[in-house]
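In: 3D model of this:
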Amino acid sequence: MLLSLIISSQLLFAQPDTQAVKQINVPMLHPRVREWAYPVNNVKVPSNSVCLLWPGITGKNAFYKIMMATDAQFTKNVINGDEQRWAVYPLHQNIKEGKWFWKYASKATQNDKWQWSATNSFVVEKSKSNISSPSSKQVLVDLKNQKHPRLWSLNKNRESFFTNNKSNPEALAFVASMRKLLGKPLPEEKPTRPRDTTGMNDLQKKQMIEFMYHGFGNKVANPIKDLTVAYYLTKDRSFLDEAIKQGIHVANMDPKGYASRDDFNNGNIVEGLATLYDLGYDFLSEKDKQLLKSAIKTRGEMIYKNLPNRFELQMCDNHVWQHILRNFSITALAVANDIPEANEWLTYVYEVWNARFPVLASTDGGWHEGNGYFRVHYKTLIYLPLLFGEISGRDYFEEEWMHNLAYYILYSYPPKSASVSQGDMHENLSDMVRNQALFADALSTKIDNPYLVWYAKESRKLYPNFFRANDDFLLFRLLNYKGEKQELASKKPDDLPKSRNFNDVGLVAMHSSLNDISRNVNVFFTSNPYGVAGHAHAAQNALTINYKGKKIYGGTGFYSNFSDAHNLLDYRSSRGHCTILADSLSQRLGEDGYGWISRFMTGNRIQYALGDASNAYGNLTTAFWLDRFTQIGLKADKKSGYGDAGVKQFRRHVLQLDSNYVVVYDELEAVKPIQWTTQMHSPYLMKEGAANIGNAKVFELEADFVKSNATVFSSSNSTISVHDKYNYPAKNWKGKTDDEGNIIQFSEQWHAGISSSNKNKQRFLMILQVQDKALKPLKNLGINKGVQKIQVGEWTISANLDTKEAASLSILSSDQKAAFSYGNNALNVAGKAVKINNASSSVLIENGIKQEVIDTLPAVVSQDIGN
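Out: This is a model prediction of the structure:
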């Protein structure tokens, strides 16, 4: 079937639809702390088991309650919530279809009068999800008659746990390792990783002391937990006696001392003590029980006092969601009813889990901070669904997000490959890391997905040493071990689409070969609706390109500290990412520096995404980040690379063609003439190359496994700079180590920037080649009315670089079986006009099959619309 591209004709189009190109005109989509109620404005909710959320009020002892009904006068089908100290309310029941009204009341102290909010409304549709969980009241009633041990259902499954693992090689190896702990000296309260603080300022010393004790809680609590598990595997009292000896010793430690007062250490210790109390209950003396309960209560209250009316309101308190919530939930379940305060602890964590999980995504399976810090959440994401599922009867692994998580793992972090280089610690993911493989393996037993099973099998085959030691997921594997069992269905991902859009978190992952990394060209494109919150970076409309599993272009720099100078001025800044600088200024840090994926199509030969980062730029105003600058004696001003350049538009089209070419087309506009710089970064040597087409600029990459260059066309005169220097040096002043304990070398990396002359409107076209053989020369097919036409390999590419004319991009394969068109172009197939519904749409045709898309807003815009 012949396919030809006709550039000049406009007759085949419908008139441009202004709704095809959408804009978002709100300061942020996901505020750091909840600022409006949900659900409101007659939104159609995704489930008929609704969770109500609302902004909190100031006050350590604030109180709330809710009221719901099917009429605005609150007389029909009325639901009244009990008084509570937190600002979330999962209904724990399936409500009838139709319109519902609700409001909430608050008061700062018990003696104040209730202040009611305005009435909100939402709509429950037919055929929506009806998965619900029992109320926390019911959970506590059920626990009253439940004997210890409660954790991991060992009260009813202790014999099957013992029997199933009797011949389990992994269990036997674990028990052997536990025997080596018997009779060991009791742990001392001292730094786990001593460092010299000479010459450090007060802030650095404070951070270093915390760093030196990091992991102390794990060091003293893990043996206690492991020894109790060893007892249940063997019924050998020597393990439990050793656990009790160590647990009593740790219970006597000062909860305010350096060793255990920080949230990580305290959380791990209280979990260890609670596990001993629960699993060792029948063997503890009354004196030991009282000591453990006293220590658990003291440490538990230290955690809990900082949670209600704060934690549930925040977009994501990372430390709590990563670790403390898991520690505290296990603790609360273990001692509920035995410690009266623990009933409220358990109620709180159970309610927040049901209302907010998954906290940094919605349904698409992604995680907005990137995979460097996503992996810190893995242990919680395995054990808390298991824990809460056991006490509620609800299968949290059946959530839509959990099922899509299988695809996020596969597309964003393939086996034997680097991941996407966005977010803190991305540089540590240059290959598969241990907890990634272990997490996928554990999840594959709970999620019915043959591609995830394949992923887990590949990980075991490629990295057998990852599965030969006591690790974070060993207990999970032991709990789920059933002896010889039927092999789980496994399937290679070669029949999956080559690309996938994780729209909720703004990640498009494109691959030429998901199941064969040795020939895979992988393009990641990020534009994040959450903005730069937590561990995310100012990397809206940014690229990562991996080849044969290795990163060749992407984020640069090192995670030395959450907010030192290198972090704020390079690594976290847009300066460190393959995106656009506006007048040499970064995108904002903060939730208001957001982007979004507005279009996506995937074919066999052409993959396409369009990102909009028009809202990402401006003055840095977020108090959280301004305070970080102040702490280290910097200002978030133009000298530091931050400020308002007046950006009005940044739309970036990204296409992967076959396996070898990446095309990037940028539409840029500001309120005044400014300099625009498009950047690419690499860990490999880059240098300026010779250009032979107009004012194009070329840079080349040199590495022994890949040949790559990029030709960048500009709508204005441009200059190129290639160098290997950061704006602020990267120094490993804390002696940070990788996953294997090796000190990380903070090396220089390479940076290429192509800068325009000062223009209020600007366009860039970048044609990038990636392969392991000789690169194809670009052939200039001329420029006509601002449209630059280029041939490279099997492709002809035409882009309008005249900013006075409408933007357009068209691509055609030499066999005329694959084509792409955006903007003011027309398509003709076999002499017949192809109907294109909108002149502002993007169209992809392969083998006569047409896809056409216009802008799609992020789901949060239509769901959480209180702003």
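In: From now on I want contacts and neighbour counts done on CA atoms only, so please keep to that.
Out: Noted.
In: Can you tell me how far the residue nearest the centre of the chain is from residue 322?
Out: By Cα atoms, centre = their mean, the chain has its centre lying nearest to residue 367, at 2.2 Å. The gap separating residue 367 from residue 322 is 13 Å, by Cα to Cα, to the nearest Å.
In: can you check residue 647 too?
Out: With Cα to Cα as the criterion, residue 647 and residue 322 are 36 Å apart.
In: Check residue 821 too.
Out: 44 Å.
In: Between those two, which has more neighbouring residues?
Out: residue 821 (26 against 21; other Cα atoms under 10 Å).
In: quick one: contacts for the residue nearest to the centre of the chain?
Out: 360-361, 374, 505 (Cα atoms under 8 Å, 6 or more residues apart in numbering).
In: Out of the residues you listed, which two sit at the greatest distance?
Out: 374 and 505 (12.3 Å; Cα to Cα).
In: Now do the contacts for the closest residue to residue 761 other than its chain neighbours.
Out: Nearest residue to residue 761, sequence neighbours excluded (Cα to Cα, 6 or more residues apart in numbering): residue 669, at 4.3 Å. Residues near residue 669 by Cα under 8 Å, 6+ apart: 647-650, 760-762.
In: Now show me the structure for the sequence below, then we'll compare the two:
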Amino acid sequence: MNSTRRGDIIVRALWSIPLSAVLLCGLAWAEALTLNQSPAQPSEWGYRPAEGVVSPTDPPSFSWRPADGLTWEIECARAQDPHESVYRASGIEFSVHCPPQVFGPGQYTWRYRGRDRAGRYTNWSQSRSFTIAPDAAKMPLPRRAELLARIPTTHPRLFLRPENLPRLRALAQGEMKAEYEALVRQCDRILADPPPTAEPPKYPPEMERKSEEWRVMWWGNRTYTIKALDSAATLAFTRLLGGQEKYGHEAKRILLECAKWDPKGSTGYRYNDEAGMPYNYYFARTYSFVNDLLSEDEKQICRDLMKIRGDEMYNHLHPRHLWRPYASHSNRAWHFLGEVGIAFLGEVEGAEDWVWFATNVFFNVYPVWSDDDGGWHEGTSYWASYLNRFTWWADVMREAMGIDVYRKPFFSNVGYYAMYLMPPGKVGGGFGDLTARRTAAQNRQLMTVLATQAQNPHWQWYVEQVGGPDSAGGYIGFVRGLLPAVQPEAPDDLPTSRLFAGTGQAYLNTDLTDAAESVQVVFKSSPFGTQSHGYEANNSFLLWAYGQRLLIRSGYRDIYGSDHHQNWMWSTRSTNCITVNGRGQRKHTATAQGQITAFETTPTIDVVVGNAGDAYEPEAGVELFKRAMLFVKPDLIVVYDRLRTSEPSTFEYWLHAINEFDVGGANHIHVKNGDVGCAISMHCRSPLAFEQTNEYDPNPRPRITLREWHLTARTTQKAKDMEFITVYRPYRTAEGYMGTSGFQAIPGGYLFTASSATGQLTALLPTDDTTTMESGDLRTTGAIQLKLDRPGHEPQILTVAERVSGGRGQMQ
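Out: I've put the predicted structure just below:
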């Protein structure tokens, strides 16, 4: 049939359709739904699995951009046959989904579309390919009805099931009698001095938010709430084990007194979440533990108020947390909501939704501040605080739903974070809020749980080194029962340094077994940026040596978001980093991203390279900021900085220490802390002007008396390109240090040499990426190359090949 005849037939067919039908068809076409597939922003969870990702879980967890008023359909196919679906699900409520079945190893594609209430579909999304590894952890999420059916219909439901009570009672009189008797003594102390139960006050109208008076009341209401309701939970649980009836009756009294508090008052979740969160989960535990002593009317009182409190949490978290999960407090609130939902399942309207939402968060959007490599963006203090609380939810999920959360790949690596950042004996927990005085021993309780659950002998060794196993005590420790033994094994077979690519941090150590014998460099250039509690500037670093803090990040959080916290600690000026024309990186934002582009570790040399040029305020005009750290273990650290700006600029190199710097001639600096010191030599083609002070800008509140020292080396000549070569030599003061260093400009960059007790270092340091540099047996184009000559050894040559780091790798 020719094209003219075919066109005539089509026209005649169209004319035969009634006009009304044509108009309706046109209207439907005009209202067709178009899927918003715009790229994810740094503050968003992103499309997962992203194109080309290898999923460490089977099935993977899927995530896509949400849209109001739509339910979702997802389709997966094998990559070699994309037209044949291997998995399809529709009517999905959230914009995340974990299938209830495993797929098996192989290559797959996935796509999704939406459906509105009128039954209209959007277009299908673009297809994305992913691979499931042969060793992927099998973690399907049961369907909603099946999941909820696993939860007991009677009480207790949190931490233990009704059918497990006889076993726990037997343990209380047998192998765990000592732990049970400790609970009895705790209950007797509570009875002798019951906690107050009057409702705590709200803030007076004239009180200034974040003032000192506000801080005392804000935190005080939290501790007051915990004392009352955790006491009640302890009493109620101990009575379940066979304790005296008076424990249960006192628990009931405290519960019902606290039930009189205004659910949206001083302990309301939205009014003060630091009081609201513990109220909700401790109340739920007590309710479940003491349930058989409550009358129907008393149960209804509890249900009515927890309906209000649960809805308040749910409405705040749902659905926002599934796509924008980078809110610190929300990352514990979701599993506390899950506890409340389980306690009141089948008794409070909406509890099923709370449980299902919390379970979806775990399977699809957790952990937030990390990656499968086990790092943690917010620092060791928040790592321990948040993961310790998460282990409660892990216990609850195991008992109530039969789900082993520790099968997630994250938990096979998370213990290395503490091991590498805080070797035994270490004081100082790296970057992040509230870490400066943290000790390795404070990691003991969490590491006990992680080592046991992962059956990791290295982590168990760490536990033994920092004080031995700690089961947490109280009813939490009791329900964990007799943890299976793990044989400790020293980390002698591990490299002493490690990169945590997901959080953009590298920990370079000379010794993992004893901080007093180790030199450590901590380096950050993070795809998480400077957001939340991990706010320090990218390409900044910290230096410890032989148990002492030498170069630090400075300041003291007097209260979160205070003038000092925001304008000093969140500023690039507070870190060992570089500002340009007095301007630093964007403060406290996910958009100020860095990237670790190279990492190498050997027994003698470690190298890490970061790129943070895009993290700076636009006004700074920074086009490039690469920082390379070359660590010749244990006594020579070379930091090579390359900067380029859009206009001639001045550059300020910042260093911070506990004690005053001794600034000598020829750019030589010394800093000491106790019996440890560091000699610093700064090489720069521009003359440098030095200033130092022990004042902050601005200072913390008067109750904080801490003062640290801040040194600034400022270039006195403006330039669009600038390089710094800075040599750090940590040493014990009783032993001193040795070595010289120098550089000369050659085509394409610098020839740098330095001697130390370890040997002679020669390095080619490029200033551009295209010129070939040569010196002796070294030759490189655009990449750092170094050679270490040691007596009695073959020369070691290392070329530092930069690459794009893995980062979070999911925000497509």
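In: After superposition, what's the TM-score here?
Out: In this superposition the chains share a TM-score of 0.86, using TM-score structural alignment, normalised by the length of the second structure; 758 aligned residues with a Cα RMSD of 3.3 Å.
In: give me the element the equivalent of the residue nearest to residue 761 of the first structure over in the second structure is part of.
Out: For residue 669 of the first structure, the aligned position in the second structure is residue 644, judged by TM-score structural alignment. Element membership for residue 644 of the second structure (DSSP states H and E) is strand 636-649.
In: ok, now which ones touch the nearest residue to residue 619 of the second structure once chain neighbours are set aside?
Out: Residue nearest to residue 619 of the second structure in three dimensions, not counting chain neighbours: residue 583, with 7.6 Å by Cα to Cα, 6+ apart. Neighbour list for residue 583 of the second structure: 616-617, 619-620 [criterion: Cα under 8 Å, 6+ apart].
In: Next: residue 7 of the second structure.
Out: Contacts of residue 7 of the second structure (Cα under 8 Å, 6+ apart): none.
In: element containing it?
Out: Using DSSP H and E, residue 7 of the second structure falls in helix 3-16.
In: again, but for residue 525 of the first structure
Out: strand 521-526.
In: Quick one: map residue 264 of the second structure onto the first structure.
Out: So residue 264 of the second structure corresponds to residue 256, using TM-score structural alignment.
In: tally of neighbours for that match?
Out: 12.
In: Make sure it is indeed in a strand.
Out: No - assigned with DSSP: H, G, I helix; E, B strand; the rest coil, residue 256 of the first structure falls outside any strand and is coil.
In: If you count residues, where's the longest helix of the second structure?
Out: helix 212-240 (DSSP state H).
In: what about that one, how far off from the first structure?
Out: Compared with the first structure after the fit, helix 212-240 of the second structure shows a mean deviation of 3.0 Å (mean Cα distance after the TM-score superposition for the first structure).
In: I'd like to know which elements that helix is packed against.
Out: Where contact means 3 or more Cα pairs under 8 Å, 6 or more residues apart in numbering; DSSP states H and E, helix 212-240 of the second structure is packed against helix 177-192, helix 245-258, helix 273-289, helix 474-479.
In: Burial-wise, tell me which of those comes out on top.
Out: Comparing those by mean neighbour count (mean count of other Cα atoms under 10 Å), helix 273-289 comes out on top with a mean of 25.
In: looking at the first structure, where would I find the counterpart of that helix?
Out: Using TM-score structural alignment, helix 273-289 of the second structure pairs with 263-279 in the first structure.
In: Strands along the stretch 401-550 of the second structure, start to end?
Out: Under the criterion DSSP state E, counting those that start in this stretch, the stretch 401-550 of the second structure contains strands at 498-500, 505-509, 519-524, 540-545, 548-551.
In: For residue 90 of the second structure, find the nearest of the ones you listed.
Out: The nearest among the strands of the stretch 401-550 of the second structure, by Cα to Cα, is strand 498-500 at 37.0 Å.
In: and for the closest one, what are the contacting residues?
Out: Contacts of strand 498-500 of the second structure (Cα under 8 Å, 6+ apart): 373-375, 420, 505-508, 599, 601.
In: count of residues packed around residue 644 of the first structure?
Out: 17.
In: could you list every residue that touches it?
Out: So residue 644 of the first structure contacts 585, 617-619 (Cα under 8 Å, 6+ apart).
In: before we move on, what about residue 338 of the second structure?
Out: 354-355, 357-359, 393.
In: Map it onto the first structure.
Out: Match for residue 338 of the second structure (TM-score structural alignment): residue 329.
In: What helix or strand is its match located in?
Out: Judged by DSSP H and E, residue 329 of the first structure forms part of helix 325-335.
In: With the second structure overlaid, how far apart is that helix on average?
Out: So helix 325-335 of the first structure averages 1.7 Å relative to the second structure (mean Cα distance after the TM-score superposition for the first structure).
In: all helices of the stretch 501-650 of the second structure, in order?
Out: Applying DSSP state H, counting those that start in this stretch to the stretch 501-650 of the second structure gives helices spanning 563-564.
In: Any idea how many residues pack against residue 84 of the second structure?
Out: Residue 84 of the second structure: 12 neighbours (other Cα under 10 Å).
In: In this structure it contacts residue 77, no?
Out: Yes - here residue 84 of the second structure lies in contact with residue 77, judged by Cα atoms under 8 Å, at a distance of 5.9 Å.
In: Which of the contacts of residue 338 of the second structure ranks first by neighbour count?
Out: residue 354 (28 neighbours).
In: How about the contacts made by that one?
Out: 310, 314, 337-338, 340-341.
In: Adding distance to residue 120 of the second structure, write the residues you listed out as TSV.
Out: TSV is the format used below for the contacts of residue 354 of the second structure (distance: Cα to Cα, whole Å):
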residue	distance to residue 120 of the second structure
310	33
314	28
337	34
338	33
340	36
341	33
